[in-house]
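> my questions concern the predicted model and sequence given below.
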Amino acid sequence: MLRVFGMALVVLQHWSIPLLSFADGRISTGNALAIGNGWMITWISQVMPLVFLAGGAANAISRRSAARRGETTPAWLAGRLRRLAWPVVPLAAVWLPLPHLLLALGVPEQPVMTASRLAGQLLWFLAIYLVAVAVTTPMLRLNMAYGWRVPAVLAAGAVAVDVLRFTGGLDVAGFPNIVLVWLAVHQLGFLYADGRLGRPWVLALGGYGLGAALTAFGPYPLSMIGMPGAVSNMAPPTVALLSIGVGQIGLALALRRWIVSLAGWPGVSRALGWAGGRMMTLYLWHMSALFVIVSVVVVGLGISTPEPGTSAWLSGWPHWLLMLALAMWPLLRGFARFETPPATGPYTGGTARVLTACALVGLGLLALTVAGFVPGAAPLLGAGAIVAGLALTGSPRRTSPVSGAGGPAGRLRVASPL
């Protein structure tokens, strides 16, 4: 429920907050939540902490289950890496040539470059999530030995990084928090999987209370997402975002009984089952659906986004979401099949090989995050690194008279890495 809720809210936010207009061959962008008290919404809508919590719990459960089956850490990591990176391949296959095609067809350059850049920025999440997956086994050992002290140390490191960042006035000094903050939340997922994440209202009130104090008296902005021209709590993440994340986690745990009960409803259960195998596709392609509608409505027809909160904006918002959903549907139908990577034999390589694969995929994702798919060498090198890393995770597939591709093993679907 938390994973699906988190991903749905990410998509809803990305589809709802852009303020768009087009004139003189250029598209202008703004953020609806930058107006008035819109920052208050971000204290709930910035759900990446919940996604990392759920990911930590899922990785703990998956790794321990694999260990009980006798599966080695390199083999487990190779499987997780394949499921994480394989859906990116069709995204790159479409977006690498697409800007060249659009420019050749006479589409104005600035909107094409803007869309090409933004299409890759979403991959930041996969890059840092890959780091969390790669260190799951050693971090699980630390979790068993030290429990709460592990996320506490990571949080203390995040505090030190923020002090350096804000006293020195250099945002680049905050980049270590991309690892420290998200690993701290991922580590809380281990505690949840162990049943050691208790006192939810203490977490909720303490997290939100500390976040309120930090934003009221510290150097942190009120919004938990990046706003134009302002210091960001998100890129890189800050202790304020970590505090709000702990508050969200506590609130979710406090409501756990009702959430689990809701998940048992037949209609909700079917929806969760349907969405579970399509979350990566929805995450990777929902901005492409946005670009399709923007190219028609904003660029093609010249219709600008109304002022947020006005009657025109409120009445148009449902129609806007409906158009985006219609544009997303064929993308889901076409690309959801890539949620499951091609079948391969059991991984027989060693630790060095799978770590090399992780490094290649991670560097490829980082290159696409920074450069997007804007024409140039960086996107080609990034996509090539991802493909090379994936190639290192495979082994020759073996079939047997008992269980071939059409047998039960061939039909097995594994849970999404997210």
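Perfect, I can see it now.

> okay, CA-based contacts and neighbour counts for the rest of this
OK.

> so who does the residue lying closest to residue 254 once chain neighbours are set aside touch?
Leaving aside its chain neighbours, residue 254 sits nearest to residue 200 (5.2 Å; criterion: C-alpha to C-alpha, 6 or more residues apart in numbering). Going by C-alpha atoms under 8 Å, 6 or more residues apart in numbering, residue 200 touches 249, 250, 251, 252, 253, 254.

> repeat that for 7 Å
250, 251, 253, 254 (C-alpha atoms under 7 Å, 6 or more residues apart in numbering).

> just residue 263 next, same as before
1, 269.

> from residue 2, how far out is it?
Distance, residue 263 to residue 2, by C-alpha to C-alpha, to the nearest Å: 10 Å.

> swap in residue 134?
22 Å.

> more neighbours: which of these two?
residue 134 (22 against 18; other C-alpha atoms under 10 Å).

> quickly find the element holding the closest residue to residue 45 other than its chain neighbours.
Once flanking residues are discounted, residue 45 sits nearest to residue 9: 6.4 Å by C-alpha to C-alpha, 6+ apart. Here residue 9, judged by DSSP states H and E, is contained in helix 2-16.

> who's in contact with whichever helix or strand comes after that helix?
Counting by DSSP H and E, the next helix or strand C-terminal to helix 2-16 is strand 18-23. Residues outside strand 18-23 that contact it (C-alpha under 7 Å, 6+ apart): 27, 28, 29, 30, 31, 32, 298, 299, 302, 304, 305.

> use this one as the comparison:
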Amino acid sequence: MEDPRHLETPAGQAMAVRRDPAIDLVRFTCLLLVVAAHCMMVSPVLHRDGTVTTANTLMDQGWFTPVVWVLMIVPLFFVMGGVTGLQSWRRLQARGGTGFQFAQVRLLRLVRPAMALLAVMWAGLWTALLLGVHPQVIQLMATGAAMPLWFLAAYLTAQVSIPLMARFHHRAPRLTFGILAALIITADSLRGAVPVLAFVNMVFVWCAVQQLGFLMADGFFQDRSRPWLLGAIASSNLVLGVVTGVAIYPGNMVENINPPNFCLLLLGISQAATLQLLHNGIRWLGSVSWIQALIAVAGRRAMTVYLWHLPLLVGMSALLLLTDFPKPSPELAEWWWGRIPVFFAVVALLVPVILVFGRLENRPTAASHARGPSRTAVVTAGVVVFLPVLDAALNGLTLALLGGGAACFALAVLLLGRVPTPVLPPRKLLGEPTLPARGLRANLES
């Protein structure tokens, strides 16, 4: 495996800033799959007595269990987050940055879009409540829209841990991955006796999958032969088939995701190897000019799309309940055909949202002569962010928690402040420009 210390050389640093079109294209495709899947899951039903219930239509389909085995792409998000996150951390290190500065930037880039979402949802649902919408409908909308928040909590945890995990990876990459895998299995083994341990794996599982991205960034998978990659895919899925076949874990991967378990690590191994196996073809496709242009527009706003698509879908579905618009039963073919216009309607609603709120994803502006926040402020901001997100992920989102979460996120943004300009080493020591060439940074800081 390639030694991470090669990045201390000029050639290594030049490589660290190069963009991989395959990562951009895979991330964009995965995001589309997530939006499409949620369009097939949300199905509110208005009954004759005025009550409203929701059904997860997709989860009720017998064919969905084997399909989701292939299409459960959440681990792939963390693999790609490991690749780009490690590259960003090493670039920041080369410019004199610290782990706390890395955490500050990561928190700001994820918290600011979420702050806007929570504030708008809180104001919108309160307005609906004052206009006479039944509290049950308000709670259903809040609960449905909260589904993406567990991902935000998990992704924030994994990303903020990158400086620490990169240190372990630098010293002993295979041992670090092995220890995380052992911790996952231990937590899974004890979760029956101590149920709370299941949620510890929100750290162990996603950090382990992220480590696969570290290995990919260092060329570990690239150096493996095609038979080795095929063997890794086959063996990880074989083990997955055994542990689900003997009912150690559920066969439905959606049931394994929150809290996550060993199955998600096995999927991560399979998906990382598959990504490497298909890398050349995906990279060629991602280099096509019109695809690059599409990804350049939509890819930079991935977090905005992820956070907003489900609340927009839930809100649109709730409004349709109040109209005479045809509402076929999910058992009918008309309902499934109707998912196509629903998908495009959500995409259309996302366009103005991206125009208004998408800029909150931009990299925080550096302050030329300002000091960054203290370590205490960064840690406090992290705690202030994680508490409401974990509460929502574990106990569900309420109207009160929406308002409290928006306030906590706003406080975190104030605590984190502006990003100080890193101390730059002399250019002659690096042998390369301190900033990448135009157009080569799209997937390095997301």
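Yes, it's here. Everything quoted here is computed from the prediction, not taken from an experiment.

> how close are the two chains, by TM-score?
Once superposed, chain against chain, the TM-score is 0.87 (TM-score structural alignment, normalised by the length of structure 1); 398 aligned residues with a C-alpha RMSD of 2.6 Å.

> other SSEs contacting the helix holding residue 9 of structure 1?
Applying 3 or more C-alpha pairs under 7 Å, 6 or more residues apart in numbering; DSSP states H and E, we find helix 2-16 of structure 1 packed against helix 48-68, helix 279-294.

> for the next helix-or-strand element following the first one, give me the average deviation versus structure 2.
Yep, that's helix 48-68 of structure 1 we're talking about. Next along the chain after helix 48-68 of structure 1, taking DSSP H and E as the criterion, comes helix 73-85. For helix 73-85 of structure 1, the mean deviation from structure 2 after alignment is 1.6 Å (mean C-alpha distance after the TM-score superposition for structure 1).

> can you check which part of structure 2 helix 73-85 of structure 1 sits on?
Mapping helix 73-85 of structure 1 onto structure 2 (TM-score structural alignment) gives residues 99-111.

> what about that stretch, distance to the chain center?
15 Å (C-alpha atoms, centre = their mean, to the nearest Å).

> do the same with stretch 235-248 of structure 2
Worked out by C-alpha atoms, centre = their mean, stretch 235-248 of structure 2 lies 25 Å from the chain centre.

> cool, and stretch 342-357 of structure 2?
19 Å.

> if we can go back for a sec, now the contacts of strand 18-23 of structure 1 as CSV including neighbour count?
CSV is the format used below for those (neighbours: other C-alpha atoms under 10 Å):
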residue, neighbour count
27, 19
28, 15
29, 15
30, 15
31, 17
32, 20
298, 18
299, 22
302, 15
304, 17
305, 21
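
> what about those residues, which are in strands?
27, 28, 29, 30, 31 (DSSP state E).

> nearest to residue 314 of structure 1, of these?
residue 31 (15.5 Å; C-alpha to C-alpha).

> quick one, what contacts the counterpart of the closest one in structure 2?
Residue pairing (TM-score structural alignment): residue 31 of structure 1 is matched to residue 57 of structure 2. If a contact means C-alpha under 7 Å, 6+ apart, then residue 57 of structure 2 has 40, 41, 43, 330 as its contacts.

> mind running it again at 6 Å?
Residue 57 of structure 2 makes contact with residue 41, according to C-alpha atoms under 6 Å, 6 or more residues apart in numbering.

> ok, residue 174 of structure 1 next?
161, 165, 236.
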